[in-house]
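**Student:** Generate coordinates for the sequence data below:
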Amino acid sequence: MTDACNLPGLSVPRSRFPDPAEDLAEAGAQSRLVLAGGCFWCVEAVFLAVDGVEAVAPGYAGGEARTANYEAVCSGTTGHAEVIDITYSPAKVSFGQLLKLFFSVAHDPTQLNRQGNDIGTQYRSAVFYETPEQRQVAEAYISQLDEAGVYPDPIVTTLEPLEAFYPAETYHQNFAARNPRQPYIMAVAAPKVEKLTRAWPDQLKPEYRDDDPDQA
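**Tutor:** The predicted structure follows:
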């Protein structure tokens, strides 16, 4: 199986991605991060495999409550993006480490208002921040990646305040795990999870680990 939709981000080797120079100093049992990186089925599948991630919920952010439904969002006219709401343990994984996986595996951040064949503002790359500190760390990491020339094109990820998160319909929840043989999942989501398991085995939950991973 080839990389999803030939997304260039999936072929950039691990060694090209630096750790974030800035990160959050977090305390407490749980923290939250809301990300948009194309189809939420695929991004959800990646982050469900990450050690320290306790829950992932697909949904919508960026628009109004009345249009926070799949049919409306697919029109590309609502302002919403397909997002995932990540609940994680800062004791196991940091905000910056999650951003690193977002930019290196979960999607191609240089594609404007699309991911592969999924086209529209609902598929935009975005970090929906809740605090100024989250925005600062995300902005700094984008600049760090651009300055390092990790991608041949500039990163177009937007930084947007999280006004509200609207959970997606029930049938979208944990879609990839429940439908592993669905063609879109096999062609787009599975290669991203495979890339994660090859490139970042140290970031995986035990059930996703391979005793002899093929390092990317």
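
**Student:** all contacts plus neighbour counts: C-alpha atoms, from now on.
**Tutor:** OK.

**Student:** Quick check: next helix or strand after the longest helix seen in the chain?
**Tutor:** If you go by DSSP state H, the chain has its longest helix at helix 132-148. Downstream of helix 132-148, the first helix or strand assigned by DSSP states H and E is strand 158-161.

**Student:** still on that earlier bit, and the longest helix of the chain, what other elements does it pack with?
**Tutor:** In this structure, helix 132-148 makes packing contacts with helix 95-101, strand 158-161, judged by 3 or more Cα pairs under 8 Å, 6 or more residues apart in numbering; DSSP states H and E.

**Student:** downstream neighbour of the first one in the secondary structure list?
**Tutor:** Moving toward the C-terminus from helix 95-101, the first helix or strand encountered (DSSP H and E) is strand 114-115.

**Student:** related to what we said a few turns ago, Q134: which of the helices and strands packed on helix 132-148 is closest?
**Tutor:** Nearest to Q134, of all those, is helix 95-101, at 8.1 Å by Cα to Cα.

**Student:** Check which helices and strands the closest one sits against.
**Tutor:** helix 132-148.

**Student:** before we go on, could you also do this sequence so I can check it against the first one:
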Amino acid sequence: MARPMGSVRLKKANPITLLLGAILSIFVIGFLVLPIGSSSSDSVSKKPASPAVHHLSPPTAPYRKVAEADRKPPPVVRYDLNNVTITSDPIGNRESILILTPMVRFYQEYWNNLLRLDYPHDLITLGFILPKTKEGNAATTALQEQITRTQKRGPEKDRFKSIVILRQDFEPAITSQDESERHKMQNQKGRRAHRQC
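**Tutor:** Alright, predicted model coming up:
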């Protein structure tokens, strides 16, 4: 049989505990409500001190793998590009863009067109995906020469926010990147299988 419930006597709280709880509550509410740092109007008018400083996108040097064996790979970030919005004044709002280019051969005309873009170069990140083939190696060498010329020796207005060169880490389905060879029917299954990875 259960014991009948009588009057329950509450233990008197320690005043120090109540004081610490009140101070902690005020701190948390203040942290969540009050803005920290400068206002957004200040950040729009300021020019960034330097290009991107993220370890995966060095502005002037090619990406070099760190020698540490226990280093974790960077996280995979997925973006739903169907919901991307822009404002009516992207330059005034300092909106960054990414131009991602898969390439097998380096074309100087393409690089010249990138340099002629009207959008401020300090808001543009360039990304290049190159295969690990003989043609890809030649394209990487030529691309790195142009990057060095632009990012280190060129005028500051021509320098991009950052430039990333990514090399494919899998063998291509076909060794030749010749257009007629790529579009042969017997090569389509292997090419499409690699795209799904």
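
**Student:** Next, the TM-score between them, please.
**Tutor:** Once superposed, the chains reach a TM-score of 0.28 (TM-score structural alignment, normalised by the length of the second structure), with 81 aligned residues with a Cα RMSD of 4.4 Å.

**Student:** related to what we said a few turns ago, quickly compare the helices and strands packed on helix 132-148 of the first structure and say which is most buried.
**Tutor:** Stretch with highest mean neighbour count among those: helix 95-101 (a mean of 20; mean count of other Cα atoms under 10 Å).

**Student:** number of nearby residues for L126 of the second structure?
**Tutor:** Per other Cα atoms under 10 Å, the neighbour tally for L126 of the second structure reads 19.

**Student:** any idea how far it lies from I147 of the second structure?
**Tutor:** Separation of L126 of the second structure from I147 of the second structure (Cα to Cα, to the nearest Å) stands at 10 Å.

**Student:** which residues are in contact with both of those two?
**Tutor:** I163 (Cα atoms under 8 Å, 6 or more residues apart in numbering).

**Student:** Summarise which helices and strands the longest helix seen in the second structure is packed against.
**Tutor:** Counting residues, the longest helix found in the second structure (DSSP H) is helix 15-33. Applying 3+ Cα pairs under 8 Å, 6+ apart, we find helix 15-33 of the second structure packed against no helix or strand.

**Student:** Follow the chain on from that helix and name the next helix or strand.
**Tutor:** Next helix or strand after helix 15-33 of the second structure toward the C-terminus (DSSP H and E): helix 40-45.

**Student:** which strands and helices sit next to the next helix or strand after that next one?
**Tutor:** Next in sequence after helix 40-45 of the second structure, counting helices and strands by DSSP H and E, comes strand 97-102. Counting contacts by 3+ Cα pairs under 8 Å, 6+ apart, strand 97-102 of the second structure is packed against strand 124-130.

**Student:** now the strand it packs on and strand 97-102, what's the angle there?
**Tutor:** Between strand 124-130 of the second structure and strand 97-102, the angle comes out at 10 degrees (axes from the mean of the first three to the mean of the last three Cα atoms, to 10 degrees).

**Student:** Return the list of helices and strands in contact with the next helix or strand after strand 124-130 of the second structure.
**Tutor:** Next along the chain after strand 124-130 of the second structure, taking DSSP H and E as the criterion, comes helix 134-148. If contacts are counted by 3+ Cα pairs under 8 Å, 6+ apart, helix 134-148 of the second structure sits against strand 124-130.

**Student:** quick one: the strand it packs on to helix 134-148, angle?
**Tutor:** Here the directions of strand 124-130 of the second structure and helix 134-148 differ by 160 degrees (the same axes, to 10 degrees).
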